[in-house]
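1. My questions are about this predicted structure, shown below with the sequence.
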Amino acid sequence: QVDNVSHKDITWEQRKLIELTSVFTDGDWIEAKDQSDSGIRLVQTGNVGTTEYLDKINNAKWISEDTFQTLKCKEIYEGDILISRLPEPAGRACIMPNLGTKMITAVDCTIVRTNENNDSKFLVQYLSTPSYFKIVNTFLGGGTRQRISRNNLAEIIVPTPCNIAEQAKIGAYFSQLDHLITLHQREF
C-alpha cells in the first residue's frame, strides 16, 4: 500500500522501444586485427550487465584513433544505453558511465539514446523486467549463437508514463533499490 500518492492522474502509453529514442543503432564490426593496445575503448557485450556496466578492466579492448576514423566508428557517450543482443541474458541493458576516454561498442550491442521525452534510467529499469526478457526470448534466433535482431528489439512495446518527470522518479527509485541490493549482496 502506497500512502499519499495519487496515481489516477498519471497516464501511461504503450510505445515501441524505437519510438523512445533519438539514436537506435548497432555498434561497429571490429575484428582482432583492428584492435590496439590503447586509444579508444571498445565496450563489449561482456561489459553489459543487467542494469549495470561491468568494467572488466583486465580484459579491456582498444582501437586506435586512426582505426576509429578509417572504419567510421560510432562513438558512444556517457548516459547512452547499451543493449546486448547476445545471451546471457539476451536483451540485458546498462547505462554507460564515463570511462574517461572515447568509447565505441561491438556490433552485438545496440546503442540507444533516449529522446528528450524519455528517461534513460526508467528505460533501463524496464529493460530488466521478467516480462521484457520473456518477450526477448520469443525473438531469439540464429543457429548456435542465439541473438535478438536490432529490428525485433526496436518493435518491443514498452509501457511508459507520458510524463518524463514521472519516468525519472520511477527510474531513480528502482536504480537506488538496485544499488542497495548490490551493496547488501557484497556484504555476504
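-> It's in. Just so it is clear, the model here is predicted, and its values are computed rather than measured. Numbering: from 1, shown residues only.
2. For the rest of this, base every contact and every neighbour count on C-alpha atoms.
-> OK.
3. out of everything not next to it in sequence, what's closest to Ala172?
-> Lys121 (6.6 Å; Cα to Cα, 6 or more residues apart in numbering).
4. Which of the helices or strands spans that neighbour?
-> Lys121 belongs to helix 120-126 when assigned by DSSP states H and E.
5. ok, now which ones touch Leu86?
-> Thr45, Asp108, Arg145, Gln146, Arg147, Ile148 (Cα atoms under 8 Å, 6 or more residues apart in numbering).
6. okay, now the one to match up with it:
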Amino acid sequence: MAKIDDSVKKKVPELRFKGFTDDWEERKLIEVADYRNGKAHEKDISEAGDYIVVNSKFVSTNGLVKKYSDEMIAPLSKNEIAFVLSDVPNGRAIARTFLISEENKYSLNQRIAGITPHADTNSYFLHSLMNRNHYFLRFDDGVSQTNLSKKEVEKWVELYPSYGEQQKIGSFFKQLDDTIALHQRKLDLLKEQKKGYLQKMFPKNGEKVPELRFAGFADDWEERKLGDLSQDTIGGGTPKTSVTEFWNG
C-alpha cells in the first residue's frame, strides 16, 4: 500500500516556517471576513476628483488605470480587500484582489466586493489566498459574462493556519510582491528608454541620418530594398498530408 504523505493526512502545507506544526483549519470566507458590495459612481466621475474609484480596470492593472470621484461614496479602509465580482468572457479581472494601503483615498465601485478581514485574519494572507483562486475561476465559462454572487463568495472554503503563521506567510508574499513591483518599474523604464532610442537612432522620414549616433560615424544612411540585403525570402506552408512525419506524432 502506498504511503500517505503527512501533508495529506494532516491539513498542512508541504513547506512551512519553523515553529509552526498545528493543522490548518477549514473555514468559509464568512467565518474569517465580512463582505459588502460596492456602489455606482458613474454620476460622480471627475478628472479632478479627490478619491480613486476602485473598479475592475483599476484592480486588474494593480492600480495603474485610475478613475476619480468627487464623492467618497463607498469608503474603503486600510487593510480591506477589493475583490472583482464581474468580468466579460475570457477576461482577466474576475476574482482579482487589491489590498487597500491608505485611509480616505479609495471608494468601492459596483460589481466590486469589499472584504474586511476579521481581527484574527491577516489581510495580506487573505489577499494572496483569494486572488484568482481556482474556486472562483470555475464560474467563468469563457462564453457568457461572469458575475460572482455574494453567496458564492461567502461560502468559499479554504484552509487557514493560526494568525501567527498567517502573518509570516503574508509578510513573505508581500516582500516577493514588492520585489516584483520594483523590477516591473525598472522593466517599464527600460522599455520607455528603448522606445526613445528607436525613435532617435533611426532616420525620420525624409532624412538620411538619425538624430542620435555613436561617436565616429558621420556618413549618410543609404536607402535599400530588403531583397538587396538578403539572399532568399521564403514563406511558410502546410505540409502535404502524405508526409506522415508531419501528421502522425
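-> Great, that's in hand. Because the structure is a prediction, the values reported are computed rather than measured.
7. Could you quantify their similarity as a TM-score?
-> Laid over one another, the chains give 0.76 as their TM-score (TM-score structural alignment, normalised by the length of structure 1), with 169 aligned residues with a Cα RMSD of 2.8 Å.
8. about what we covered before: which of the contacts of Leu86 of structure 1 tops the neighbour count?
-> Thr45 (24 neighbours; other Cα atoms under 10 Å).
9. looking at it, it is touching Ala106, isn't it?
-> Yes. Assessed by Cα atoms under 8 Å, Thr45 of structure 1 is found in contact with Ala106 at 7.2 Å.
10. ok, back up a step: now the contacts of Leu86 of structure 1 in CSV, please, with extra columns for distance to Pro89 of structure 1 and secondary structure.
-> Shown next, in CSV, are those (distance: Cα to Cα, whole Å; DSSP: H, G, I helix; E, B strand; the rest coil):
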residue, distance to Pro89 of structure 1, secondary structure
Thr45, 11, helix
Asp108, 13, coil
Arg145, 12, coil
Gln146, 10, coil
Arg147, 10, strand
Ile148, 11, coil
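11. And those residues, which is closest to Asp66 of structure 1?
-> Closest to Asp66 of structure 1 out of these is Asp108 (22.3 Å), distances taken as Cα to Cα.
12. Give the aligned equivalent of the closest one in structure 2.
-> Counting by TM-score structural alignment, Asp108 of structure 1 corresponds to Arg111 in structure 2.
13. if we can go back for a sec, so which of the contacts of Leu86 of structure 1 is the closest to Leu183 of structure 1?
-> Thr45 (23.7 Å).
14. Apart from its chain neighbours, what residue comes closest to the closest one?
-> Among residues not flanking Thr45 of structure 1 along the chain, Ser84 sits closest, at 5.5 Å (Cα to Cα, 6+ apart).
15. mind listing what the aligned residue in structure 2 for the one you found touches?
-> Counting by TM-score structural alignment, Ser84 of structure 1 lines up with Val84 in structure 2. Residues counted as contacts of Val84 of structure 2 (Cα under 8 Å, 6+ apart) are Asn55, Ser56, Val59, Ala93, Ile94, Ala95, Arg96, Thr97, Arg111, Ile112, Ala113.
16. Which of the residues you listed lies at the shortest distance from Val32 of structure 2?
-> Nearest to Val32 of structure 2 among the contacts of Val84 of structure 2, counting by Cα to Cα, is Ala113 at 15.1 Å.
17. neighbours of that closest one, just the number please.
-> 27.
18. same deal with Ala90 of structure 1?
-> Neighbours around Ala90 of structure 1, by other Cα under 10 Å: 20.
19. all helices of structure 2, in order?
-> For structure 2, helices defined by DSSP state H occupy the ranges 6-9, 29-32, 56-60, 123-130, 134-137, 150-154, 163-200, 226-229, 244-247.
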